[in-house]
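Enquirer: Sequence first, then the predicted structure:
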Amino acid sequence: MEQLNFVNLIQAGITTIGILGAVLLWQSKGNEYRGVALLLLMTAIASCINIMEETGLTRDIYLISPVFIMLFGPASYLAIKLLIEKRLNRSQLLHLLPVLPVLMVTAYVEVVIAIGTVWRIVYASLTVLLLLNYKRLLDQQRSDSDEFSLTWLMWILAITATFNLLDLLRLNLQHAIPMQLNVFGQGLNNLIWLISAMLIIVKLQLQNKMPRTGQDASEKPVENTEENRVKSRAENATLNPVEQPESAQQSEGDYAAIFVELDRLVSNNAWYLTPRLTLNDVSELTGLQTRDISRAINVCAKKSFNEYINGYRVDYVCQALRQANKQSLTDIALDAGFSSKASFNKVFKHITGQTPSQYKSANEV
């Protein structure tokens, strides 16, 4: 039996953190977090198997560790998909199917590593695209989308993917590089995994309940009341979808009447001051269907719902600062409808090109 080295100690840490994180997320969060919990548990099992194989305990029985190179890609993709969509179809579990034949040929380590390298790149790309699409949908539906967009997770995935690619390159070339460099590379990659696992556990524990996205999450039937006069104007201006092609339905002129009335109501009633305002909220206030509101803003304002509402909020803050408002920046931001200081600072700088403090200093009398 070989002695443990510093890499095995890091792997022991990953095993401990993975099991702890899996238990915490499984017990304290909803069902949609259980995919991440299982992913953390799988990481712990992989690290434990690595320790046993590298110390000689199981190496002569059967080599299992190479299969995890194939498994982590689809497992990560499915875990994130469950987290943001809150459900998985049984057919989607077929993503894991190609792993089974690989389990039978792990003795051909170089071949498994080469295939696994391509497999990981493909699924890392699919996972990032999944998260980007989720953020886009949130921007169309919520004014507080930054709090749920999982941008931090995209950064973690990007960083770990970069180190994983370097480590996979190391694995493919391990017979051609010095032993010390090989061990250092393995240790560095395991350390990145350890830190990433801890960050994911902490961030998800602090994360508010993930909102649903898509038409099924936002579309609601609208009653025929006097408040629905906006809808009547829209129906007169909008082409019949059965009689007209899609391109005609989406022209700016078709949605101009909707947007003009919508913008007037949002501005006059200061609905943008409502914290965590959603597309659904505006739909209930105006009587318009959510798809019409979203499309009108996209086509006429050239913005997402999130950008449109937060643009009004930034204008409110700027006006308050120009009037030498004695409130703190945080209080003004909260009055404007922002739900967090971090989100306010990010949106304000994106729109004005200055931080709130810089803008305040520049406009002080």
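Expert: All right, it came through fine.

Enquirer: CA only for contacts and neighbour counts going forward, please
Expert: Fine.

Enquirer: doesn't residue 113 make contact with residue 171?
Expert: Yes. Counting by CA atoms under 8 Å, residue 171 does reach residue 113; the two are 7.2 Å apart.

Enquirer: Dead centre of the protein: give me the residue that sits there.
Expert: For the chain, residue 150 is the residue whose C-alpha lies nearest the centre (CA atoms, centre = their mean; 3.2 Å).

Enquirer: pretty sure that residue is touching residue 131, no?
Expert: Yes. Here residue 150 reaches residue 131: they are 7.3 Å apart, a contact under CA under 8 Å.

Enquirer: Tell me how far stretch 256-268 lies from the chain's centre.
Expert: Centroid separation for stretch 256-268 versus its chain: 31 Å, with CA atoms, centre = their mean, to the nearest Å.

Enquirer: Give me the buried positions along it.
Expert: For stretch 256-268, the neighbour count (16 or more other CA atoms under 10 Å) marks 256-259, 261-262, 265-266 as buried.

Enquirer: try this one side by side with the last:
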Amino acid sequence: MTVELINLLQWLLASACLTAGLILSARRRLRALAALLILFSVHMLFNALEETRLLPGAILVTPAFGLVYGPLFYIFVRRLIFAGGHGWRRVYPHFIPALIALPLAQWFDFIHLAALASLITYGALTVRLIGRYHAETASTRSDAASIRLNWITQVFAGFAALTVIDAVRMFTRSLQSPLAETLSYAGVLTAGGVLMGALVWRAITQPDYFKGLAGNEPACPAETTPDPADAPLFLTIDEKIRADALHRQPHLTLSDVASVANLTERDVSRAINAGAGRSFCDYINAFRVSDVCAMLNARPDATILDIAFEAGFTSKSSFNAVFKKESGVTPSEYRRRNTRNH
């Protein structure tokens, strides 16, 4: 048995991911992420065992692990988005290719390509799911900007790029010096650990107030061709929001407005799309930006962030992005211009 520094790195990553996975397993919506971390931990463990010859040479299981990452990542995203996702019995079929690959591990190159194809397939499904989630939240929540999931797409893209790099490394090992091969292998493992850490951090800091979309598939309120009858309905909704300053509620939803106006969510959504020509989220945020501008003019001593939170925004980053989108300038620039004008 020969233990090298690369094997110590594998043991370190395995221990860290196993610990994080066990901790996260207590949170229902993050159990798929916990399973992903534990899978990565076991993968590192078997890598170390195979490379140090602690397992018989005839036993080779690590190639099949690549066929599990895509499905688990997709399931994690589903459980993060939906309040009530499928039970584990419904997701078992996603792991059948990995089980089939176990006895075929000697065809390592073929399985590695299959794993890359699996990542691409599940990556496309994940991007599609996140796109539908963004459309749903923009249509039903005023805080949609603060609960966007672009970070998931970015992390998945990082894993996909790492998979391609690792595939190139595997297929060109014979052309590399032992030192270069070891360094590239260590770089891939370290990058994988960093991406896992980023995934865990962003998942646990996802806003707790967002409990997930209802149902298993997002269903935005059906949009129809604007009807002239929607105009007076929109004016009624608009007047109610202004009179009660509903837009200042940080997590205002379409359901909240429908309840106050004694209308259905579908009616409110259709009226806003017809009357304002924009999504519910953009419509409410336009009110907030207008309030912020008025308060910046009237209260020069108040901080911009305090004013933003008072107007109903929930985070600094989403406020800055929305304000610039609506006004064309940053909040600080708006205040400076207003000061110069006065």
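Expert: Good, I have the coordinates. Owing to the predicted nature of the structure, the values given are computational and were not obtained by experimental measurement.

Enquirer: Just name the closest of the buried residues of stretch 256-268 of structure 1 to residue 156 of structure 1, please.
Expert: Distances from residue 156 of structure 1 to the buried residues of stretch 256-268 of structure 1, taken as CA to CA, are shortest for residue 266 (37.3 Å).

Enquirer: Need the nearest residue in space to the closest one, chain neighbours excluded.
Expert: Residue nearest to residue 266 of structure 1 in three dimensions, not counting chain neighbours: residue 272, with 6.7 Å by CA to CA, 6 or more residues apart in numbering.

Enquirer: Aligned to the one you found, what sits in structure 2?
Expert: Using TM-score structural alignment, the partner of residue 272 of structure 1 in structure 2 is residue 247.

Enquirer: what about its match, distance to residue 54 of structure 2?
Expert: In this view, residue 247 of structure 2 and residue 54 of structure 2 are 63 Å apart by CA to CA, to the nearest Å.

Enquirer: Same drill for these two, tell me which one is more crowded.
Expert: For residue 247 of structure 2 versus residue 54, neighbours defined as other CA atoms under 10 Å are more numerous around residue 247 (23 against 12).

Enquirer: and the longest helix along structure 2, what other elements does it pack with?
Expert: Among the elements of structure 2 assigned as helix by DSSP state H, the one spanning the most residues is helix 108-140. Helix 108-140 of structure 2 is packed against helix 62-81, helix 150-171, helix 254-261, helix 280-298, with contacts defined by 3 or more CA pairs under 8 Å, 6 or more residues apart in numbering; DSSP states H and E.

Enquirer: For the shortest one, enumerate the helices and strands it packs against.
Expert: Where contact means 3+ CA pairs under 8 Å, 6+ apart, helix 254-261 of structure 2 is packed against helix 108-140, helix 230-244, helix 265-275.

Enquirer: Please enumerate residues in contact with it?
Expert: 139-142, 237, 240-241, 246, 264-265, 268-269, 280 (CA atoms under 8 Å, 6 or more residues apart in numbering).

Enquirer: Could you pick out the buried ones from the residues you listed?
Expert: Counted by 16+ other CA under 10 Å, these give 139-142, 237, 241, 246, 265, 268-269, 280 as buried.
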